[in-house]
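Trainee: any chance you could fold what I've pasted below:
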Amino acid sequence: MRIGELSKRTGVSPRSLRYYEEQGLLTSARSDAGQRHYSDAEVQRVLLIQQLFAAGMSSRVIASVLPCVDTPSDPAGIQSAFVAMTRERDRINADIAHLVETRDALDVLIKINREHWVEPPTASVPVPVTASA
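Mentor: Down below sits the predicted model:
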């Protein structure tokens, strides 16, 4: 498939797909006219790359873990990819813990706020913020 079709099937812009190639995250075959052609397997790879980006990984880190997908039994890449993956997992776990703490703090603030309502608003009506005198 050409870049436009891959873009349509993944929801990723052609510009981003070209960037993925520049970073070594994605490969394509070239036609005689220089057009990029991708296999059907690249759809899943692009979706994985998107998921890793959404988790906060940089293209450099993604490039270091993708060899586990391409050649999972290659001894040369196993150890460095393992270190990168565990480091990223630990970072994500720390981010999750921070988000849970933030959510819990918001729950406390929401509880305090509700205690001061004379008449609770409905969920569909936004509560106006008023400045105190």
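
Trainee: CA atoms for contacts and neighbours, from now on please.
Mentor: OK.

Trainee: which residue packs closest to residue 37, ignoring adjacent ones?
Mentor: In space, and not counting its chain neighbours, residue 37 is closest to residue 2: 4.7 Å by Cα to Cα, 6 or more residues apart in numbering.

Trainee: oops, could you answer that again for residue 4 instead?
Mentor: residue 14 (6.5 Å).

Trainee: would you confirm that the one you found contacts residue 3?
Mentor: Yes. If you go by Cα atoms under 8 Å, residue 14 and residue 3 touch, sitting 6.2 Å apart.

Trainee: before we go on, could you also do this sequence so I can check it against the first one:
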Amino acid sequence: MLIGDLSRASGVAPRLLRYYEEQGLLVPGRDGKGYRTYGADASARVARIRELLSAGMSTEDSRGLLPCMSDPTRWVLPCDESLDIVEQRFAELGSKIAELTRQRGLLEVQRDAIRDWLDRE
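Mentor: Model (predicted):
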């Protein structure tokens, strides 16, 4: 299938598909005219890429995890590399959550102080 066909099948814009190719996530073939061609499994691969990105994985992480995603019934197959990548992102997410919780607490104090001030007027 051509890039327009893959775009329609996957719901992903051709520009984004070309970006995935630049990042090494999609590897199209080329026809006699130089047009990108994709196999029948390309739509499923794009769906997997989208899943990984929506889970907070970078394109670099995704490139490392895609070889461990050969079973369509599982998100990521267990392998040492996949565990390392997922654990690293999990730890980073925990740190981000802790920082956001700290920021929320600071904002909550300020919000409550402003409300108290306004209620006195």
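
Trainee: for the two chains, what TM-score is obtained?
Mentor: Here the TM-score for the pair of chains, by TM-score structural alignment, normalised by the length of the second structure, is 0.69; 114 aligned residues with a Cα RMSD of 3.1 Å.

Trainee: that older thread, show me which of residue 14 and residue 3 of the first structure is the more surrounded one.
Mentor: residue 3 (19 against 16; other Cα atoms under 10 Å).

Trainee: show me what contacts the more buried one?
Mentor: Residue 3 of the first structure makes contacts with 14, 17, 36-38, as judged by Cα atoms under 8 Å, 6 or more residues apart in numbering.

Trainee: please tell me how far the residue nearest to residue 37 of the first structure sits from residue 31 of the first structure.
Mentor: Here the criterion is Cα to Cα, to the nearest Å. By it, residue 2 of the first structure lies 10 Å from residue 31 of the first structure.

Trainee: which neighbours do those two share?
Mentor: Residues touching both residue 2 of the first structure and residue 31 by Cα under 8 Å, 6+ apart: residue 37.

Trainee: more crowded one of these two?
Mentor: Comparing residue 2 of the first structure with residue 31 by neighbour count (other Cα under 10 Å), the higher total belongs to residue 2, at 16 against 10.

Trainee: is it true that the more buried one touches residue 36?
Mentor: Yes. With contact defined as Cα under 8 Å, residue 2 of the first structure reaches residue 36; the gap is 5.8 Å.
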